[in-house]
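K.L.:
sequence first, then the predicted structure:
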Amino acid sequence: MPGFFSWISGLFATPPPAAAATETRLFNPAQSHSPEQHASDAVVVKQLEDHLFCWLLDASPAMLRSEPAGAEQILTELERRLRTSEMEELPRRPGSLPMLMRALSNETTDRKQITDIILSDPSLTDQLLQVANSPYFRPGDSTIESVDQAVFVLGLDGIRNVISAAVMRPMMAARNSREALFAQRAWRWGLTCARATELIARIHRDDTSAHFMVGLLPALAYITIRRELGRIYRAQSAGSEPEPAVLRTALIRHQWAACQLLANVWNLPPKYHAWLLSAERPAPRQAHSALTDGLLLGTREVLRHARQRNLPEDKLAQIVHLTPEQVTPVRKAVLRMLQEGKSSKADA
């Protein structure tokens, strides 16, 4: 995809990202109001981002501000690996993904076709049944015992989201105790943002299942960056684990480039790249995308449910481009998912 490589080359051809003013962030409000209002929105979304990193990294604000000596050398190596596609921790595309995406995007696909594709991949079959039976997705108390039953019970729309989660879940599962808390929280955050993004896409009459998958990509990018940074630390004898402040800087600088790289390596359709780019660098007076509003709303709700610092109601209304009547059902659905997921030991 030449467009993607032109984009990522342009990204790394810019001046070094040491200047905070030029950093792209997770939440990037478009300038749809006056410069004063835009500046106010930027302050609010930065507050939400700061609260998210404190929770994800289990660190205080002071810890996230104190970068150790030598951090820039490590961050430069991470940037080099990302720019040259030498990321050792970049997840490979699941073999059945292209066939599944074609089938799921075809409105004439029936239940048997979806079932047959899933059953052709034993590892996906196992993951799908685990995810379908998790509190986040199971619609009732009965256990789903087969793929055919999952497709029947969840419907084609529901199974699309379960497939996306089943594809990504093994890549985000904790490998050891050191990354366990981060992996668990990133997964919960990713699912919440994906669900919010999907529901907002439905409001906009857009592709809901594709938005669910793109809503999961930032969380997968986070765990990928964390693992790559850990490899660099071990290779440079800088310690076994990156400090929270270094990890925060790495995530801020490279989260969107990592998302785009994942979408490219997995050969996701061009619309995924467009949604990611629109969220990273919104055009002036651009209406918020479903992904942007999904990330904002999902982040706020997952922090609120975890009893962390988040945003008051009036600040949320200021930055989310949805009416109160649109926000309410999305929040209720997200909260219900979080409450049901809380009972799961694996995802708590």
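P.N.:
Everything's here; your move.

K.L.:
contacts and neighbour counts: CA atoms only from here.
P.N.:
Will do.

K.L.:
and stretch 263-271, which residues are buried?
P.N.:
When burial is assessed from 16 or more other Cα atoms under 10 Å, stretch 263-271 yields the following buried residues: 263, 264, 266, 268.

K.L.:
how about stretch 304-317?
P.N.:
309, 310, 311, 316.

K.L.:
among those residues, which ones are in helices?
P.N.:
residue 316 (DSSP state H).

K.L.:
structure two is appended below for comparative analysis:
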Amino acid sequence: MGSIWRRMFPRRKAKVTPRRTAAARPPAPASTAAAPATSHAATDAPSLAQIDERFHRLVLGLPPASQDEPQPVEAALLRRLELLGARFDLRSLPRLPTVLPQLLRTLKSDEAAGAELAKLVGRDPLMVGEVMRATSTVFYRSAQPIGSLQQAVVLLGQDGLRRVITQHVMKPILQGNTGSMGHAAGGRLWGHAERCAHACAWLGRTTGCDAFEAYLAGIVRHAGTGAVVRLLDQLMPGATPPPLSAAFVRHCARLAAQLSLQAARQWELPARVLGALAECQGEVSAASSPLGRALAVADSVASLSLLVESGELPADSELAHSWPGVMPPAVLARCQRDLGQHFTATLDNA
């Protein structure tokens, strides 16, 4: 199979064609003699298009692009991918606990009692185990042993319980990929999801978003990317991926975003989360919703974090000036620093 791909995709010298995005920085002026000192850092920063493409190549396990535009055989492959995507059965993704929608509605109420929450959690044995494990960690460990589910729920608090439940639900969905591409992709998708959720919640506080909706939006942002991994495994079973073009990767990213939104609708996620996911399929601007802006920026911050950890980009890469009109540079810089302080583990490239 590998030899077939080599004949179909002969190596060619890479040609870099930048892709324009709504959030891209304006071009540098013709003369930079009088430019301020901070312009050098902004000029050296990777573009949002580069970050997005490199992130998807990392997740999909694809080598660098041979060219920007797709070759004829790629067009045929894209048509098959689109057909498989249209027929993809979202029910094949790991199920969400049936108790989740009711639990999320209850958690939205500030008056929800610990006993009521414990009763709902208790209806799913796997969720019970996850909640009890969370309270045994150093972060939540109390002076007295936790002897009941209700005690554990009270110790976690509503915000802690929301996050524990969301991680319990989403981790197997994002890590549940199989095949030659899927094994490595699962760990990377989960690594991105944790960072994106954290960054989205952090940024959401500056834009007036509901903290849990922001966290939830971040963690489901690339749920559809796992589905695309499965589809590509069907199209290229056991083959060494060829150096597919940048346009091919962008098409995969668009399909993944569509599937993420479809999955979120099936899971009955909150309306503002659905709206933010829909906005992120297009160009996010200052006119977008607060959650849409926070999610788009958090996505790029999380992607950059993974790329730096994997050695794809330099450690001093920054995005402070990459979202003019969408997020203030100072806020974005603080978000990057906060993310770096919370996620220091080395990316597992296995």
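P.N.:
Now that the structure is in, tell me what you want to look at. All figures in this text were calculated on a predicted structure; none of them were measured in a lab.

K.L.:
re earlier: from the buried residues of stretch 263-271 of structure 1, which ones fall inside helices?
P.N.:
263, 264.

K.L.:
and which of the buried residues of stretch 263-271 of structure 1 is nearest residue 277 of structure 1?
P.N.:
Distance to residue 277 of structure 1 across the buried residues of stretch 263-271 of structure 1 (Cα to Cα) is lowest for residue 263, with 11.5 Å.

K.L.:
and that closest one, what is it in contact with?
P.N.:
By Cα atoms under 8 Å, 6 or more residues apart in numbering, the contact list for residue 263 of structure 1 reads 272, 273.

K.L.:
what's the match for residue 323 of structure 2 in structure 1?
P.N.:
Using TM-score structural alignment, the equivalent of residue 323 of structure 2 in structure 1 is residue 319.

K.L.:
quick one: which of the buried residues of stretch 304-317 of structure 1 is nearest to residue 204 of structure 1?
P.N.:
The nearest member of these to residue 204 of structure 1, counting by Cα to Cα, is residue 316 at 19.4 Å.

K.L.:
tell me where the stretch 201-350 of structure 2 has helices.
P.N.:
211-220, 223-235, 246-266, 271-279, 290-309, 329-342 (DSSP state H, counting those that start in this stretch).

K.L.:
need those in a markdown table with distance to residue 128 of structure 2, can you?
P.N.:
Compiled in a markdown table, the helices of the stretch 201-350 of structure 2 are given as follows (distance: least, Cα to Cα, whole Å):
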| stretch | distance to residue 128 of structure 2 |
| --- | --- |
| helix 211-220 | 20 |
| helix 223-235 | 24 |
| helix 246-266 | 24 |
| helix 271-279 | 26 |
| helix 290-309 | 29 |
| helix 329-342 | 26 |
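
K.L.:
closest to residue 39 of structure 2 out of the ones you listed?
P.N.:
It's helix 329-342; of these, that one is closest to residue 39 of structure 2 (Cα to Cα) at 12.6 Å.

K.L.:
give me the buried positions along that closest one.
P.N.:
329, 332, 333, 335, 336, 339.

K.L.:
give me the contacts around it.
P.N.:
195, 198-199, 202-203, 301, 305, 318-323.

K.L.:
got a list of what the aligned residue in structure 2 for residue 222 of structure 1 touches?
P.N.:
Using TM-score structural alignment, the partner of residue 222 of structure 1 in structure 2 is residue 225. Residues in contact with residue 225 of structure 2, defined by Cα under 8 Å, 6+ apart, are 189, 253, 256, 257, 259, 260.

K.L.:
now the two most distant members of these.
P.N.:
Counting by Cα to Cα, the most remote pair of the contacts of residue 225 of structure 2 is 189 and 259, 14.7 Å apart.

K.L.:
if I look at the closest residue in space to residue 254 of structure 2 that isn't next to it in sequence, how far off is residue 258 of structure 2?
P.N.:
Counting by Cα to Cα, 6 or more residues apart in numbering, residue 254 of structure 2 lies nearest to residue 281, which is 6.8 Å off, once chain neighbours are set aside. Per Cα to Cα, to the nearest Å, residue 281 of structure 2 is found 7 Å from residue 258 of structure 2.
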